[in-house]
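In: got a predicted structure here, sequence first:
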Amino acid sequence: MTDAPAPVYEFDWPDRVVIGTVGLPGSRTFYLQARTGPRIVSVALEKEQAALLAQKVDEILDRLREVEGNRWSVPTSTPVELVDNDPLDAVEEQFRAGAIGIGWDPATAQLILEAHPLPDGDELDEDLAEEPPAPDAEMMRVKMPVGTARAFARRTREVVNAGRPLCTLCGRPIDPEGHTCTFPEF
């Protein structure tokens, strides 16, 4: 008897791909969510992963714009018709992301995101980033055109920045219950 292969949740031309949250600022859970028709997949990730993902998506798109002739028609900003401010669809977490990869398919002019699960019992740390995911592990792969990728990055930055306000003195988040500033005395 052989084990069934780990599921690969693929979205080649998704109807929707977004980062969103569940919960209140300070205790939010971030999700990468993709939908095609009635099929929805949600993968949990850390706020820092979401912020870095938005940054890297924009960096790749900006580098593609610099290619002479820009044959992929990469937009400089988010096309207004692709702005998505709606809440997440129903969330059923498939797994918590460990490694996240970003690639480019020049044949289809699509950005590719791959999320691999955090190994059981591991916490997200620098050492984990060094280890490649197992080739037969569960994963989520989303391909999105450049305009959608620009909108994805914009929304992700907005979601990340919508958390608790930061103290202007110490830079730490201010909780709704109050804040004890740790600004150093001079």
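Out: Received it, and whenever you're ready, just let me know what you need.

In: every contact and neighbour count from this point should use C-alpha atoms.
Out: OK.

In: mind listing residues that contact the longest helix along the chain?
Out: Secondary structure of the chain read by DSSP state H shows that its longest helix is helix 47-65. The set of residues external to helix 47-65 that reach it, using CA atoms under 8 Å, 6 or more residues apart in numbering, is 19, 29-30, 70, 72-76, 102, 146, 149-150, 152-154, 156-157, 160.

In: mind listing what's buried in it?
Out: 47, 49, 50, 51, 53, 54, 57, 58, 61, 64, 65 (16 or more other CA atoms under 10 Å).

In: ok, residue 18 touching residue 40?
Out: No - checked against CA atoms under 8 Å, the pair residue 18 and residue 40 is beyond contact range at 11.4 Å.

In: give me the common contacts of these two.
Out: 33, 34.

In: returning to what we had before: and the buried residues of helix 47-65 as JSON lines, adding distance to residue 97?
Out: Shown next, in JSON lines, are these (distance: CA to CA, whole Å):
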{"residue": "47", "distance to residue 97": "11"}
{"residue": "49", "distance to residue 97": "9"}
{"residue": "50", "distance to residue 97": "11"}
{"residue": "51", "distance to residue 97": "14"}
{"residue": "53", "distance to residue 97": "12"}
{"residue": "54", "distance to residue 97": "15"}
{"residue": "57", "distance to residue 97": "17"}
{"residue": "58", "distance to residue 97": "20"}
{"residue": "61", "distance to residue 97": "23"}
{"residue": "64", "distance to residue 97": "27"}
{"residue": "65", "distance to residue 97": "29"}
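
In: next up, a structure to set beside the first:
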Amino acid sequence: MNPDIFTADYVGEPGKRSFYLQARGEEGLLSFPIEKQQVVVLAEKLRELLLLVDGDDTVTSASAGRDPALAFTEPVSDETQVGTIGLAYEEDADLVVVLLQPLPEESDEDEVELDEASGVHLELRRDQVRAFVLHAIAVVNEGRAICQLCGLPMDPAGHKCPASNGHRLSD
């Protein structure tokens, strides 16, 4: 798929957010549930890939921010949860390839085989990747505020800070 838009965003309130990747274009709309940490790592690795291709890429000097052009198209459907994410660069076409593999279904088997045919193959231009990286960083950082004393996320309803009440979290 060669989407016009490739984005990450969330649904829900901080502390109870569900993250999604979304690709949309002439070929349709695909939405995939994804873990927040997967969004973080995907943005970091795509940033690294851009810098490998072009060390002068503006992704390092541009500030992260929500891009209105990358807003979700509703409704966000729960298709298959993203498991493995692969990245490649097609030098001849100057395209970044993102391969999204579904999370394997639970099985009694010890080994899980990845079926390449079950994955989604996205081909993105570098400007799309750059926009995704800056947008994804901003989206992830919209979460709960971090307590300056203990470093834990603070819920909107209140925060029981172990650093201020003398209690420690058990390991």
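Out: Done, it's in. Small disclaimer: the values here were computed from a predicted structure and weren't measured.

In: following the longest helix of the first structure, which helix or strand shows up next?
Out: Using DSSP states H and E, the helix or strand that directly follows helix 47-65 of the first structure along the chain is strand 93-105.

In: and that next one, what does it pack against?
Out: In this structure, strand 93-105 of the first structure packs against strand 39-45, strand 110-117, helix 126-130, with contacts taken as 3 or more CA pairs under 8 Å, 6 or more residues apart in numbering; DSSP states H and E.

In: repeat the analysis, applying 10 Å as the threshold.
Out: Counting contacts by 3 or more CA pairs under 10 Å, 6 or more residues apart in numbering; DSSP states H and E, strand 93-105 of the first structure is packed against strand 29-36, strand 39-45, helix 47-65, strand 110-117, helix 126-130, strand 139-145.

In: coming back round to it: between residue 18 and residue 40 of the first structure, who's got more neighbours?
Out: residue 18 (26 against 19; other CA atoms under 10 Å).

In: in contact with the more buried one, which residues?
Out: For residue 18 of the first structure, the contact set (CA atoms under 10 Å, 6 or more residues apart in numbering) comprises 31-35, 42, 84-89, 148-149, 151-156, 159.

In: skip the chain neighbours and tell me the closest residue to the alignment partner in the second structure of residue 170 of the first structure.
Out: The alignment partner of residue 170 of the first structure in the second structure, by TM-score structural alignment, is residue 150. Distance criterion CA to CA, 6 or more residues apart in numbering; nearest residue to residue 150 of the second structure, sequence neighbours excluded, is residue 163 at 5.5 Å.

In: residue contacts, the counterpart of that neighbour in the first structure?
Out: Superposed on the first structure with TM-score structural alignment, residue 163 of the second structure falls opposite residue 183. Counting by CA under 10 Å, 6+ apart, residue 183 of the first structure touches 167, 168, 169, 170, 171, 172.

In: for the third one, the count of nearby residues, please.
Out: Here the count is done by other CA under 10 Å, and residue 169 of the first structure has 10 residues near it.

In: do I have it right that it meets residue 182?
Out: Yes - using CA atoms under 10 Å, residue 169 of the first structure is in contact with residue 182, at 8.2 Å.

In: residue 24 of the first structure -> the second structure?
Out: Match for residue 24 of the first structure (TM-score structural alignment): residue 13.

In: hang on, its match packs against residue 143?
Out: Yes - under the criterion of CA under 10 Å, residue 13 of the second structure makes contact with residue 143 at 8.3 Å.

In: quick one, which of the two is more surrounded?
Out: Counted by other CA under 10 Å, residue 13 of the second structure and residue 143 do not tie: residue 143 has more neighbours, with 16 against 12.

In: just say helix, strand or coil for the nearest residue to that one once chain neighbours are set aside.
Out: In space, and not counting its chain neighbours, residue 143 of the second structure is closest to residue 14: 5.0 Å by CA to CA, 6+ apart. When classified by DSSP: H, G, I helix; E, B strand; the rest coil, residue 14 of the second structure comes out as coil.
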